[in-house]
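J.: Sequence isn't available, so here's the structure alone:
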């Protein structure tokens, strides 16, 4: 039998939609070995797992909440800040997000878009409402069966985002914490180490 490329066509279709929708979409490609058993990942793919979406949410100074009466007036000065979370079992800060929901492999195009998933996951994990304005990175991952030729295809998308409302109220089963950072912490997740330069270059677009 020929090898099965789980969800390859769906991942391709969704990446092509992103490329058609937004002016600049950088797609990286890599092949990975499964972190655990390939059969477990294959099961997730058969149930509709096709990757995840994340948002780098920026809050402008004028969007900061009013101070309480007990705070001194000179504490009001604020800066542009980005929302970062620290996942359970992690010691690194990174943008919030998670897996897409509702995709049925028997119904191409079903379920959430990557944009919808990013917005939903940020609010579920942190209590913060946002909108996204385009992908900054699209990471297409092919996970190969080390004992055969089957593959699972996934895509992970990080969007630029804008704060629209809400305040931090973390989902404790998902995060150890979340905070608004004016300067990025040293413990930034390795997958987003490129963000300091990106953020500085795109501040006016936030």
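T.: Received it, and whenever you're ready, just let me know what you need. Quick caveat, the model's predicted, so the values are computed rather than measured.

J.: all contacts plus neighbour counts: C-alpha atoms, from now on.
T.: Fine.

J.: Count the residues that sit near the nearest residue to residue 117 once chain neighbours are set aside.
T.: Sequence neighbours aside, residue 100 is the residue nearest to residue 117 in space, at 5.4 Å (criterion: C-alpha to C-alpha, 6 or more residues apart in numbering). By the other C-alpha atoms under 10 Å criterion, the neighbourhood of residue 100 contains 23 residues.

J.: ok, structure two:
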């Protein structure tokens, strides 16, 4: 199995009630996720999270700790995926679908409804807690 790291960013609106979600075009059906995607070679988790949000939504974000870490085995693809979901805040940019071949919609979704799409097991209500753990980058060690 190939290890694949994936980052997502949990972003709330100014009222703290709705979560920014993207609707991805899938092979069989479209599906909602938080903005995010695969970490590229040589990229930190934080860099990947910021880049993916910008690419998918047009928004500039700042990362404020880790919301959750999860993993899944995709037998059909031969992938062992590790998901790093960060908390973030929007610091600039404008919502814009720059990759219409991948993203069909960007929407603000009620946090309880969004929780159904975030794929975090047994944590109903966790999305509205303000908890996070720090993200620590030890820099490059030679």
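T.: Yep, that arrived. If you're wondering where the values come from, they're calculated on a predicted model, not measured in any experiment.

J.: that older thread, which position in the second structure aligns with the residue nearest to residue 117 of the first structure?
T.: Mapped onto the second structure by TM-score structural alignment, residue 100 of the first structure lines up with residue 39.

J.: any idea how far its match lies from residue 52 of the second structure?
T.: Taking C-alpha to C-alpha, to the nearest Å as the measure, residue 39 of the second structure falls 9 Å from residue 52 of the second structure.

J.: and what of residue 100 of the second structure?
T.: 14 Å.

J.: between those two, which one's more packed in?
T.: For residue 100 of the second structure versus residue 52, neighbours defined as other C-alpha under 10 Å are more numerous around residue 52 (23 against 12).

J.: That one -> the first structure?
T.: That one, residue 52 of the second structure, aligns with residue 121 by TM-score structural alignment.

J.: now residue 22 of the second structure
T.: Using TM-score structural alignment, residue 22 of the second structure pairs with residue 85 in the first structure.

J.: Nearest the geometric middle of the first structure, what residue?
T.: residue 54 (1.2 Å; C-alpha atoms, centre = their mean).

J.: In terms of helices and strands, where is it?
T.: Per DSSP states H and E: residue 54 of the first structure is located in strand 51-59.

J.: So which bit of the second structure is that strand matched to?
T.: So strand 51-59 of the first structure sits over residues 5-13 in the second structure, by TM-score structural alignment.

J.: coming back round to it: thought residue 155 was touching the residue nearest to the centre of the first structure, still the case?
T.: No - at 11.4 Å, residue 54 of the first structure does not count as touching residue 155 under the criterion of C-alpha atoms under 8 Å.

J.: Which other helices and strands does the longest helix seen in the second structure contact?
T.: In the second structure, taking DSSP state H as the definition, the longest helix is helix 45-57. With contacts taken as 3 or more C-alpha pairs under 8 Å, 6 or more residues apart in numbering; DSSP states H and E, helix 45-57 of the second structure sits against strand 2-11, strand 36-38, strand 59-74.
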